[in-house]
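>>> Sequence first, then the predicted structure:
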Amino acid sequence: MSGEASTTRKAVAAAQRIVVKVGSSSLTTASGGLDQDRLDALVDTVSRRVVDGGQVVLVSSGAIAAGIAPLGLRRRPRDLASQQAAASVGQQALAHAYAESFSRHDLIVGQVLLTADDVVRRGHYRNAQRTLDRLLGLGAVPVVNENDTVATHEIRFGDNDRLAALVSHLVGADALVLLSDVDALYDGDPRRGGASAIREVNGEEDMVGVRAGSAGASGLGTGGMASKVEAARVACTSGIPVLLTSAALADRALGPADVGTAFAATGSRLSARRFWLAHAAGASGRLWLDDGAVTAVVRRRRSLLAAGITAVEGAFDGGDVVELVAPSGEVVARGVVAYDAGELPQLIGRSSHELPPEQRREVVHADDLVPLR
């Protein structure tokens, strides 16, 4: 790239605390097993950033892929039990490889394995936050991965791109760098020709017409470009700029940041609680709203009252997180509901003055509500 760097790229280049996510295909061979040369090259780049005074959290895929060859498997397993077995073997190999590689630079590695439960549950979220912050304060390099050995389909992040976006907010990162096997975001499939790289994304308007694909050709990962774009959206709407490029260009990504696609931060920093509500907590149900309630909740930041609800979905208790849905079907907000699911059908559509005094409280209070648009 040429010309003056964008504000986003300058922010990534100057970031004091940065989260770097690397995918399986960038660390392993096609047949499984770690590619030590690629891993060492990444560690060299990260280490330079740390030695220069920065703090780096490395979110690394590769545990399942690293366990394929040692277990004699021909390809990435599809069943959960085999994935967990491969992760058990591969996680050990991955942690050892990182510890040995970083030791060449006299740096200590701290392994942090997370499940979705660790960010969905507020208590776990705070514990993970404190642990990561302390590791960074002690000069260590936290290496984070999903705990595939114990995670189930119901409590998985789904891919480490989403995990990286959540960790970025968890540690108060100044930037997020997503490394994969593709050098940038393209407006089409770059393997088919005719696609153009998108260098700057300053808002949703820059994504119109872009079709992001799923998992890559190697078959070793679970993410793909679609998950990276969604991770970038989560980070950017929470005030964190993002740079997306290939692991082969990590040196420049963590240097002048003049490669790949830069996603500008489009939102303000959320408090830990509001970020948890918007992106980390699992939703137990849905409340469908009329147009008036959507306007009140999204534009006016008002509490949700029973009068604006048209339908209730799911089985939830008071204190659970629910999604608030517009008539079009779009999820426009998330919040902590004050009623059990069984209590609401008799209240919905009714004005406060029509209800008994004990039922006139807000269904979702404004302080427990986060608009998503």
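Thanks, I have it.
>>> switch to C-alpha atoms for all contacts and neighbour counts from now on
Noted.
>>> Now do the contacts for Gly314.
Gly314 makes contact with 284-286, 341 under the criterion Cα atoms under 8 Å, 6 or more residues apart in numbering.
>>> Next one for the comparison:
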Amino acid sequence: MAATTSDVGGSGSSARQAISTARRVVVKIGSSALTSLAGGLDTGRLDLLADAIEERMRAGSDVVVVSSGAIGAGIAPLGLTKRPTDLATKQAAASVGQLALAHAWGTSFGRYQRTVGQVLLSPDDFARRAHHRNAQRTLDRLRSLGAVAVVNENDTVATAEIRFGDNDRLAALVAHLVGADALVLLSDVDGLYDGDPRKGGAAFIPEVRTSEDLDGVIAGTGGVLGTGGMASKLAAARLAADAGVPVLLAAASDAAAALGEGTVGTAFAARPERLSARKFWVRHAADARGSVRLDSGAVRAVSQRRSSLLAAGITATEGRFYGGDVIALTGPDGTVVARGIVAYDSTELDGMLGRSTGELAAELQRPVVHADDLVRL
């Protein structure tokens, strides 16, 4: 069973205090909190969520909304009876639902004379540095103009099933992108349990301070309308916490309390030091274009001594990559031990494998991956 203490659920815990006083907050809302199979968008529930977000903004916080629900909102208008499973129908439902979702958010926040801006993002917007900066500038400008940014994955052109994991991972990436002080994940579950609470006997976990608090936790996958489930939410919470952003996982029905004093749900403490934007991008956002396999000595050098990777410690390359790409560094058994920005093309590197720096031409003597561009996993 996961470790807990008797007082971590209270408002006095440091993680909860950080969340309740955060100046910039990302709020992710799951599909099940906004839609139903029978009626599509539930504007009543959406209004209650907008009320809670408005209250937080009036208290002085900047809020970015990451909203799921596009596919769910398109099911009823298209006459479908269940969530589609084929890609073309998912994209069709998203194209219909995206309009309805944006309009509903605009109408709801319009009650407070607030303007809503829709921002559709794809994994490529985080994997490519130029796209990453453009998205950051757009979100920052919307905030400075007083508009509420409502972010969603661009499902209408996605080539795989909600690659961000029902927007949970997207929300964690957005939290780092905008320099958020807290991430609040709202869905149909009231927090983290060490098992499935629907089966009985599961213990509620009010706060996660370290990875040891997750020992024995069994997280399930998504439900009827969503695709993420607890496993996706847990992964997103750990990703954000790793980036220095505390996280609160709570039920959408408790949105007012979650965005108020934060006394509900499960709080995830952030790591003491936030990763730099560059290292966060290398570790979490960028796609690895290939990999290099290291011998045991090189694994120790990059993992324990935090040294740069030299050609002498590389035994093989996999995939086609170019200088400036992010690659994975694997040990002799294939386990990924780090990621980093490579200095050479794969074809160039193939002729350098296993050779000491002194054996290489002067222009090839710089590290394959410099320590400043390397993130250990």
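Perfect, thanks for sending it. Please read all numbers here as calculations on a predicted model, not as lab measurements.
>>> Mind checking the TM-score on these two?
For this chain pair, the superposition-based TM-score is 0.95 by TM-score structural alignment, normalised by the length of the first structure; 370 aligned residues with a Cα RMSD of 1.7 Å.
>>> So which of the contacts of Gly314 of the first structure belong to strands?
Judged by DSSP state E, those include 285-286 as members of strands.
>>> Can I get the contacts of Gly314 of the first structure in TSV including distance to Ala265 of the first structure and neighbour count?
What follows is the contacts of Gly314 of the first structure, written out as TSV (distance: Cα to Cα, whole Å; neighbours: other Cα atoms under 10 Å):
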residue	distance to Ala265 of the first structure	neighbour count
Ser284	29	16
Gly285	30	18
Arg286	29	21
Ala341	36	20
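>>> all helices of the stretch 151-300 of the second structure, in order?
Using DSSP state H, counting those that start in this stretch, the helices of the stretch 151-300 of the second structure run over 168-177, 229-242, 255-258, 277-280, 296-303.
>>> Now do the same for Thr317 of the second structure: its match in the first structure.
Matched by TM-score structural alignment, Thr317 of the second structure corresponds to Val312 in the first structure.
>>> Would you double-check that its match falls in a helix?
No. Secondary structure of Val312 of the first structure (DSSP: H, G, I helix; E, B strand; the rest coil): strand, not part of a helix.
>>> ok, how many other residues are close to it?
17 (other Cα atoms under 10 Å).
>>> On the three-state scheme, Arg114 of the second structure is what?
coil.
>>> re earlier: for the contacts of Gly314 of the first structure, could you give me JSON lines that also reports distance to Gly23 of the first structure?
JSON lines is the format used below for those (distance: Cα to Cα, whole Å):
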{"residue": "Ser284", "distance to Gly23 of the first structure": "30"}
{"residue": "Gly285", "distance to Gly23 of the first structure": "32"}
{"residue": "Arg286", "distance to Gly23 of the first structure": "33"}
{"residue": "Ala341", "distance to Gly23 of the first structure": "40"}
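>>> contacting residues around Arg238 of the second structure?
Phe268.
>>> With respect to Thr149 of the first structure, which of the contacts of Gly314 of the first structure is nearest?
Nearest to Thr149 of the first structure among the contacts of Gly314 of the first structure is Ser284, at 25.2 Å by Cα to Cα.
>>> Need the counterpart of that closest one in the second structure.
Aligned partner of Ser284 of the first structure by TM-score structural alignment: Arg289.
>>> Next one: the match of Thr317 of the second structure from Gly342 of the first structure, what distance?
9 Å (Cα to Cα, to the nearest Å).
>>> can you tell me the distance between the two ends of stretch 268-282 of the first structure?
22 Å.
>>> buried set for that stretch?
Neighbour-count burial for stretch 268-282 of the first structure flags 269, 272, 274-282 (criterion: 16 or more other Cα atoms under 10 Å).
>>> neighbouring contacts of that stretch?
Residues outside stretch 268-282 of the first structure that contact it (Cα under 8 Å, 6+ apart) are 119-122, 166, 169-170, 234, 237-240, 321, 333-336, 368-372.
>>> In strands, which of the residues you listed fall?
Short answer: the contacts of stretch 268-282 of the first structure in strands (DSSP E) are 321, 333-336, 369-371.
>>> So what does Ala130 of the second structure match up with in the first structure?
Using TM-score structural alignment, Ala130 of the second structure sits opposite Gly123 in the first structure.
>>> Please identify the most buried of the helices of the stretch 151-300 of the second structure.
Across these, the average number of neighbours (mean count of other Cα atoms under 10 Å) peaks for helix 168-177, which reaches a mean of 26.
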